[in-house]
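S.K.: coordinates only, no sequence provided:
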């Protein structure tokens, strides 16, 4: 509903979507600005475009970056060039270096980038970034959201979308949805609330953000008196409160609980457009003592903190991003700054003196660091965060001075500072109140020797660090709750078992070294979420394994047990050791990699021990001859089984004794069962009733399979390098009416398939199926969108042309990949006319030298074709003459066709906007300016040959 309303914000919403699909009518990079005042819905509209299915299919690469008032080219470039903030970014990489990485990441790819909340009106920084984006494929786009018309003018290459406030009727639809939601009320009560709600909505001036925030407040209490109190609040007396704070936002803040207000106000120390991680923020709240259990009902602290964060999100004080993180709208942040101005402060270049009342401080520059060296202004600091660039030598002494004076410091965060700091000042060990320390992404190589004196430290973050050793007394941090770092770093801690309050330990490596044995896990009863225990080959007995006391760790949700592939021990000892690794029954996810036993431990065989499991992965259980009865696990949703070379038969022992085998399973994957021959049905029991995805790979001898017993709920079926399934494969395809994806690869047996019943199929992939035939062809797949046919020479038997009825063609197909084995068959019979085809790849044509007359005629009916790629055709000597006649084609790629000597004599289509040629030496010279074929391509705006741009109009 909200998205429907937001579409009306643009004068022509559909035209914005069309621009967002990278229209090749723009000869260079397209930049579309979205302009409007704060809270009008710019980001929401950009997200709507970004998430549109048509847009997602059209762009090979999509990225979203929050920019804000600091257009930091280096930071933005890193986010565009790398997939994750935890990716290894080279040390000391220069701006030119990172811009080069952007060029590499985007080269020859059609991309969509969103730069959200841009304020830089000079354009100089944007021009640096724009230069790195020119290597992308034609039709690449950048969406820019901004409040500034000047930014739109400087950056835009097309007319901006100018968002206006919503008109009254549209605004009421939005406001009513937020205020009432899906709640059902008596008609009279609803009418009274609607009357009050109409009056409130009129005060919000058509701003979507205000409607969502205040609507969510009203939704929390559908009471007439409460709504009247909101309507009659004194906040409405001013159009704006101080500093442009909307009264609707101030009202919502006023109705928060006291501890939630405190948590919200603290967020003002983060810069504009800062991207919040939920765990990181709530850990800072905890470090400040903002979250306490004052309820009479006993609750876990993590439940209380989740409630607070979720309440702020429900009230739209936090907005979820596309990557499970959160941002705060500018207007909301301004409110946070207003209510916290006495205690919270962000210092940037223009800021001068710091008030003595400040408790939480953020520095964004080193130009003013001397201003806070007055001891009387530091002694009451509780938080200090660093953002931006700092001189390394100056910063070390500066930081040491702060730490000596700020004895009450509880939060210290260096993770967003660009400083080459190799070590922490020794003064940090004197911060007895420090609860939260983040040195992630710094160059720090060691911690002070007396680091263990930080007896109240709760959170230590050391991700992407270069720590080569840790102090011996790290295990004295007995109040540590959360520990984050690279596995190599964590494994350096001697006696980690002394950290008895630890709640998160992502990986523990077992060694035979003293205080690094598996018994260190014994006292860590509070571990939560995920734990991976590696190098289990270093555990020598059941008694030693039991010392980990895994069955007492009730808060763990995921457990991964890993050995090295070359691990060797006696078979009975293997089973006994794993008996000692029994987890708590509340476990939801279990993964075992490398198990040498010939039978599983008792807790894997008897379902009563692990009744809550939802995910299981078993890999390299190479001696196991039969699988445990996993079919009786009531909540199991996903099961991955791999590399079990001794299994020859799967049957009743796998299903268990219940009446329904795998009652909740949705995903089932087998891989690397090299000796598996028979998969038997469930002998009358109901079998996989909810299965949606079945994947069989590298099961070379598998011949008997219960495909005929599969539920019609199956939507994806993948078969790769398996044996001869006989009649089971064609038989099952008659009943799998919900199937949307079918992939059959490297299937060498003779088989005839009829696909006429697959009325929901959207994607079909047949690779290397030399003896496969399609009875009735593909003509009945009326919903097919993507088709890949490679190395399948016998799909049709007859070579005589037939007259196809229009309704039998692949009317919805928009993507097609074929090779010479398909081209040499009659395309009219196999594929028919393809009126919706937009992208076609012709690859690996080693047996085709020229296109026949019938093939040329078939090409001519592809009137919707927009992109054509001809790749790896080493025998091909000439291109199809129909390239001149495609009315809709925009992009042509000709790759690795060394014998193609020229372009067609009749030239290329006048609609073509982009031409890429690579690995075609005979074409290269002819297609240069002044070359023999240049007159045929001179009209094309963008031409690239062997990675060199020849023309960009």
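M.R.: Ah, there it is. For clarity, every value in this text was computed on a predicted model and none was experimentally measured.
S.K.: please make it C-alpha for all contacts and neighbour counts, starting now.
M.R.: Noted.
S.K.: what's the helix or strand for residue 694?
M.R.: For residue 694, the host element (DSSP states H and E) is strand 693-699.
S.K.: where's residue 677 relative to residue 722, distance?
M.R.: 10 Å (C-alpha to C-alpha, to the nearest Å).
S.K.: who's more crowded, the two?
M.R.: Shown here are residue 677 and residue 722; by other C-alpha atoms under 10 Å, residue 722 has more neighbours (26 against 20).
S.K.: the more buried one reaches residue 695, doesn't it?
M.R.: No. Using C-alpha atoms under 8 Å as the test, residue 722 is too far from residue 695 to be in contact (10.8 Å).
S.K.: ok, structure two:
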């Protein structure tokens, strides 16, 4: 990790040398010379770091040298960050004082300028001297000098320039997903036979345990997932399917809670910290049900901790199955599996391994005979391990010429004897191809436990909080750079098991347990995952070398004592530990924190001393349901970039001092139902995301709260969710928000939050008119890509500005009880995803919806890029018209929806028919449910709608797939949502 860390510190030093030597730094005696010397030594060290990073695996003395370098680099990083923070603090204090004076003279509000505004000379030298910056810089410089001089003892080679940066900038989200399992046909056939047979009726237990045993990297989990997601057999055969990631250690309480939560997430017993209530919950809800339970990645169960779970599962129905994946043969015996029920997963044949390799390595390009010959030799080094083949193939996909392929084949990494895991050699090859910054982002993932589900956006914010995404002079693009880094790791196969949103964008992912072993191998002294409140807290040595710590499992509501030795900790993840407070002692002990996650706890009080955490960039207090207020000292966290308060439902207001968080980029207030937001939030000019902003009526008791007009200066906004728009009674507030000028805005969610019924009262009519005025005034910039409109009570949605959104990709309109007419959405050139939900008054979709009118020029294409179309809860919808005479020729002048792949129609009971033009679309998936009038027409070849839908590969009617010619269509493993 030293290579990326040195880059970050060098950036800080160069910034100070360029921007501050002539101003603040000169006020500290001789410090300018010290800074120059630090830059000189870091440049000299950086030149050999690539060689040092690669040699540390084999040479312990090089590894120790790198650790010393990391220690002093962290110290300098903290020192420079503290220095910059003090300067920023002084600047803000001066502006606050000037603001008070200005307000008294002119009675106007002060606007806080951006942090780039220079502060004057004045008392800044006192601030710097007070923190003894000069002395500490000299001390760290002496340490660095020793380290720089000692590098000559190792005969390091200087770095060669990397050629991968171009790839990382050019590629965005292009990657290969290997959805099929290669070379496991016989094993799958045998496993399916065991799962679907009724042989357990002769057994003493209602269920059979079936272990899948094999070494790491063989694809045990992927094989189990293939079976678990089988629509045709498994999903219809079992009443309940449950997947639990176990890992090491085998914690019966944790496993029992996961099972109980899957059976009934609303049962209060799932929050119990003791085993018995959880077992009772399982026993109750599993009664008489045929269960398919997968226990993934089981390591070390004992009879004592397995038997209680087994006893609770005895109440399941005959034919239940427990599928276990494990690397250890002994697990099968402990869990009661018989020898004839064990499936041994062996290595792939050379032919199968080569097929997997070629599928990825030559994706989207022509085969090359020379490269294929080299590829066969590389595949032999994979030793039949699918993960190794997949990782190497993802690497070779971006190698364009023969010499690059030969370099991988001849790499010295294949000769590493120090690596226990064979697949690690393949991972090292891909790892060293990454730039230092992306390596550091990957290694940070070692902070999380195995099988952790990473939320992409959260992970990017965590990377940002640790300064992994920073580039001098380009701070505003950190989020985009984080997205690029994430995509790069996806393309290199470091992530897997993707969950996607409606637009096929990755929302979350996991890391293969071998990849997790790999990143932990490289960070074992720096990144620690520790289970607290149980015996597994043993064997974890915590000291000041630990920089990133994740606490998991059940706690007694307090931090473990051992954490107090981690006084240089930068990341503390302490979610779901039943903590009741962020106490004074923990704050004062961990002053180096950049990242603090206290979500899903029982916190009622945050110590006012939190203001001393001046390095803090990320603070997550979400799902602390009893938290009512934050201290004013939160305003002292000048470096804070992300503040997450989602579902803090008792939180009443934000402190006015929040205005001082001028580096804040992400503010999440979603589902903070009681929260009243002060108008000062409108001063945070660096805000990029603002979720869950609730507006209130401008009455006396709500004076000082934020209004739409206060958002006018937030020009960096990329994503905003606005709630309770019904409270806006002045259209000028919408105009002052200047959404038309926000060129960076990507996503806009507008929720009117109206609870009124569909009556025709005078009050309701006035509100409907106001809704229309407000929405029509809400013209965003034409760069907008996603628009969501909900709980809108206007009569029409014919917005002129919507037709100007040439970049709009996704549109969702929902809960529009009075609206009967939609705009001509077919004219939107970029629209790919359209959802229309709960428009209770709409009766007909006609040619106006498609965009056909007298001014339409032909030939033309309407809905040219639409991929997914969804209608739901349209209770009065009867007619869906297309274009008359569309069957008269293939050369029709009007083409409709030529890119449509998925159509979903749910709870539209009065819809009479699907439109005739569907037969011309390239539809691949059709989902219909609770639509009585059209269901039978689409089910069989004799149905009246069949000629319109017969070309569709996957048709799902009321959760069942339609059969063609007596043969059930083979669906994909991913269910259509």
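M.R.: All right, it came through fine. Fair warning: this is a prediction, and the values are worked out from it, not measured in the lab.
S.K.: need the TM-score between these chains.
M.R.: The pair, once superposed, lands on a TM-score of 0.68 when counted by TM-score structural alignment, normalised by the length of structure 1; 740 aligned residues with a C-alpha RMSD of 4.5 Å.
S.K.: how close does the strand holding residue 694 of structure 1 sit to structure 2?
M.R.: Following superposition, strand 693-699 of structure 1 is found to deviate from structure 2 by 6.2 Å on average (mean C-alpha distance after the TM-score superposition for structure 1).
S.K.: got the angle between the helix or strand following that strand and strand 693-699?
M.R.: Downstream of strand 693-699 of structure 1, the next assigned helix or strand under DSSP H and E is strand 716-722. Angle of strand 716-722 of structure 1 versus strand 693-699, following axes from the mean of the first three to the mean of the last three C-alpha atoms, to 10 degrees, is 0 degrees.
S.K.: who does whatever helix or strand comes next after strand 716-722 of structure 1 touch, helix- and strand-wise?
M.R.: Next in sequence after strand 716-722 of structure 1, counting helices and strands by DSSP H and E, comes helix 728-732. Here helix 728-732 of structure 1 touches strand 751-753, going by 3 or more C-alpha pairs under 8 Å, 6 or more residues apart in numbering; DSSP states H and E.
S.K.: structure 2: matching residues for the strand it packs on?
M.R.: Counting by TM-score structural alignment, strand 751-753 of structure 1 pairs with no residue of structure 2.
S.K.: what residues sit buried inside that strand?
M.R.: 751, 752, 753 (16 or more other C-alpha atoms under 10 Å).
S.K.: and stretch 715-725 of structure 2, by the same measure?
M.R.: Buried residues in stretch 715-725 of structure 2, counted by 16+ other C-alpha under 10 Å: 715, 716, 717, 718, 719, 720, 721, 722, 723, 724, 725.
S.K.: would you check that the fifth one makes contact with residue 687?
M.R.: No. Using C-alpha under 8 Å, residue 719 of structure 2 makes no contact with residue 687, being 9.3 Å away.
S.K.: which stretch of structure 2 lines up against stretch 197-206 of structure 1?
M.R.: With TM-score structural alignment as the criterion, stretch 197-206 of structure 1 aligns to 375-384.
S.K.: what comes into contact with that stretch?
M.R.: 218, 347-350, 353-354, 357, 388-389, 405, 408-409, 414, 422-423, 426 (C-alpha atoms under 8 Å, 6 or more residues apart in numbering).
S.K.: so how far is residue 278 of structure 1 from the residue nearest to the spatial centre of structure 1?
M.R.: Central residue check for structure 1 by C-alpha atoms, centre = their mean: the C-alpha nearest the mean position is that of residue 323, 5.5 Å away. To residue 278 of structure 1, residue 323 of structure 1 is 12 Å away according to C-alpha to C-alpha.
S.K.: just residue 499 of structure 1 next, same as before
M.R.: 24 Å.
S.K.: and the strands in the stretch 151-300 of structure 2?
M.R.: Applying DSSP state E, counting those that start in this stretch to the stretch 151-300 of structure 2 gives strands spanning 207-213, 240-247, 291-298.
S.K.: didn't residue 62 of structure 2 look like it was pressed against residue 55?
M.R.: Yes. With contact defined as C-alpha under 8 Å, residue 62 of structure 2 reaches residue 55; the gap is 6.9 Å.
S.K.: wasn't residue 13 of structure 2 part of a strand?
M.R.: No. Assignment of residue 13 of structure 2 by DSSP: H, G, I helix; E, B strand; the rest coil gives helix, placing it outside any strand.
S.K.: show me what residue 488 of structure 1 aligns to in structure 2.
M.R.: In structure 2, residue 488 of structure 1 lands on residue 672 (TM-score structural alignment).
S.K.: how near is that match to residue 148 of structure 2?
M.R.: Taken as C-alpha to C-alpha, the span from residue 672 of structure 2 to residue 148 of structure 2 is 52 Å.
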